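>>> pasted the sequence and its predicted model underneath.
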Amino acid sequence: MSLVVTGATGQLGRLVVSSLLAKGVPADQIVALGRDEERLAALAALGVTTRRVDYADAAGLADALAGADRVLLISGSEVGRRLVQHQNVVDAAKAAGVGLLAYTSIANADTSGLALAAEHRATEEAIVASGLRHAFLRNSWYTDLYTGQVPTYVEHGAVLGAAGDGRVSAATRADLAEAAAAVLLLEEPRAVYELGGAAFTLAELAAAVGEATGTEVAYSDLPAEELTTVLVGAGLPEQYAAVLADADLGLGRGELYVDPADLQVLLGRPATTLAEALSATIGA
């Protein structure tokens, strides 16, 4: 069986490749696609086949997916350009006659009002229209996006957001990567998985950070426009800052909440908790 992981040089993709290997998949059955030559070389050192290709390169994708049995399409990072790029992968997968196309989407993609959800929803529709057997991996937010900000939270004694009392079913990249690898190996995968861990509010996040670090950290809820301004002031591009603020509004509406059962079943264990992720981050 030939398993192709697109976007394999990104953080999630590399973890998926590692998880497939850990699950006993022979390295010569894994094909890793990506743009970064240095990271591809690191994957090649693991024994997997690597091919340099860009989502915008339709001809290159057709060649790269030839002979593939199952493909994991990891969503692109270029917001606003992803649908065209994803369509290239879908077309190449259809031409190759792949047996399964799995796609990393977003939680509640079919109903979500998040700005980020629009391209995911359109990609899901394109995959359905292709007639390919598919599995949508609707990932909630990454816990890593929060744990990576622990030094900032501690420095300022605050977690800033615009989510109110909304709950986010965040999960670590490693857990979501392991789940994606599991789906690629299932004999009869489902068409849709809503994937997330045990949910928490941003106020609970602040309390957990405070407890883990022994400092006082509080949650400060801001209007989305003010949060955007603060994020821009911290050095984020305005468009990205606005997307993050919009995501917080969606979080507040419950659009990043999912039942943790799907992820737990795929992992064969409970997902990594916020406290465990914070402990690992601080320990590192």
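Yes, it's here.

>>> going forward, measure contacts and count neighbours with C-alpha atoms only.
Noted.

>>> next, count neighbours for the nearest residue to Ala247 once chain neighbours are set aside.
Closest residue in space to Ala247, ignoring its immediate chain neighbours: Leu114 at 6.0 Å, by CA to CA, 6 or more residues apart in numbering. Residues within reach of Leu114, counting by other CA atoms under 10 Å, total 22.

>>> okay, now the one to match up with it:
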Amino acid sequence: MKGITMIVVTGATGQLGRLVVEELLTRVPAEQIVAAVRSPEKAADLAERGVQVREADYDRPETLEPAFQGADKILLISGSEVGRRIPQHQAVIDAAKNAGVSLLAYTSVLHADTSALPVAPEHQATEEAIKASGLTYSLLRNGWYNENYVPTAQQGVANGVIIGSARDGRVAAASRADYAAAAAVVLTSDGHADTVYELSGDTAFTMDDLAADVTAVTGTPVAYQDLPADAHTKALTDAGLPEPVVEMLVSIDAGTADGQLADTSGDLSRLTGRPTTPVRETLAAALGN
């Protein structure tokens, strides 16, 4: 395998991971791609296409070094279990260092080092751990996904209203496919050593804009109703959402109101060489119109 770059994608059967693998398949031969996954049987379709499938469980560090054997570049896709990410990610970092990889890329969050979003501390801690490891890195600080707003849109169509407490704050979201394409570029091209990319949509929208987009793609009138944070909390609680979820959603709206997700740096479209996907396009595809 000398001279052939081996690229490992962790979490490769997740929503983002699969899209990264698909992008890589358009750029490099399948045998150069390793899908590192907790449940290899879920990646059987990738194996059939020639992708190497290896077991890699963040909670079982002994699986990680074998999964990374021969790797040149690794994409660490952040874990989904809030509160457990720091030890999980540290295990990946340690295994990547032992594997002697030339680049560790990590899917972080927009402005992780300064963000007040509730998801930011674990990302910031992971970034610090990566830098402390001495590995060459690329920090892919992903903004919000368009797809995050599909359930919101569906509820809006059902109820005629989208509720929140984001005021007139803006979100520069992009599609998962956009972020996956950027990751694939970083993994398959040069010039990304010790880089930090603030990845976000080309344009930012308000929740009023979102409601207008839902109306446009469905033909159902939908309005945005802005609430004080305590009223938003009560509405979500009354709807039966668990307390941690309620706290997270209200905190994210507070961050949105403060401009935490509004940055339009242009890094994402520069990496991919194409405009980012408008949220209206994602909504239209998801809502069947």
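That came through fine. Since the model is a prediction, treat every value here as computed from it, not as a measurement.

>>> care to give me the TM-score?
Laid over one another, the chains give 0.95 as their TM-score (TM-score structural alignment, normalised by the length of the first structure), with 283 aligned residues with a CA RMSD of 1.5 Å.

>>> so what's the residue nearest to Ala247 of the first structure up against?
246-247, 250, 255 (CA atoms under 8 Å, 6 or more residues apart in numbering).

>>> what do you get for Ser39 of the second structure?
Ser39 of the second structure touches Glu55, counting by CA under 8 Å, 6+ apart.

>>> which residue lines up with it in the first structure?
Under the alignment (TM-score structural alignment), Ser39 of the second structure pairs with Asp36 in the first structure.

>>> about what we covered before: for the contacts of Leu114 of the first structure, which one is nearest Ser75 of the first structure?
Of all those, Ala247 has the smallest distance to Ser75 of the first structure: 17.1 Å, by CA to CA.

>>> and Gly166 of the first structure, which of the three is it?
Secondary structure, DSSP: H, G, I helix; E, B strand; the rest coil: Gly166 of the first structure is coil.

>>> how about the residue mapped onto it from the second structure, nearest residue that isn't a chain neighbour?
Using TM-score structural alignment, the partner of Gly166 of the first structure in the second structure is Gly169. Excluding the flanking residues, the one nearest Gly169 of the second structure by CA to CA, 6+ apart is Ala257, at 4.1 Å.

>>> give me the distance between the residue mapped onto that neighbour from the first structure and Glu225 of the first structure.
Matched to the first structure by TM-score structural alignment, Ala257 of the second structure sits across from Gly252. According to CA to CA, to the nearest Å, Gly252 of the first structure stands 15 Å off from Glu225 of the first structure.

>>> circling back to that earlier point, the match of Gly166 of the first structure touches Thr256, doesn't it?
Yes. Using CA atoms under 8 Å, Gly169 of the second structure is in contact with Thr256, at 5.1 Å.

>>> can you pull the contacts of the aligned partner of Leu110 of the second structure in the first structure?
Leu110 of the second structure maps onto Ala107 in the first structure, with residues paired by TM-score structural alignment. By CA under 8 Å, 6+ apart, Ala107 of the first structure lies in contact with 138-140, 194-195, 255-258.

>>> same thing but 7 Å
If you count contacts by CA atoms under 7 Å, 6 or more residues apart in numbering, Ala107 of the first structure has them with 138-140, 194, 255-256.

>>> restricted to strands, list those residues.
138-139, 194 (DSSP state E).

>>> in JSON lines, list these along with distance to Tyr103 of the first structure and neighbour count.
Output for these, formatted as JSON lines (distance: CA to CA, whole Å; neighbours: other CA atoms under 10 Å):
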{"residue": "Arg138", "distance to Tyr103 of the first structure": "8", "neighbour count": "23"}
{"residue": "Asn139", "distance to Tyr103 of the first structure": "10", "neighbour count": "27"}
{"residue": "Glu194", "distance to Tyr103 of the first structure": "12", "neighbour count": "22"}
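
>>> nearest to Tyr219 of the first structure among these?
Asn139 (24.4 Å).

>>> between Gly252 and Glu225 of the first structure, which one's more packed in?
Applying other CA under 10 Å to Gly252 of the first structure and Glu225 shows that Gly252 carries more neighbours, namely 21 against 13.

>>> can you give me the distance of the more buried one to Ala109 of the first structure?
Per CA to CA, Gly252 of the first structure is found 16 Å from Ala109 of the first structure.
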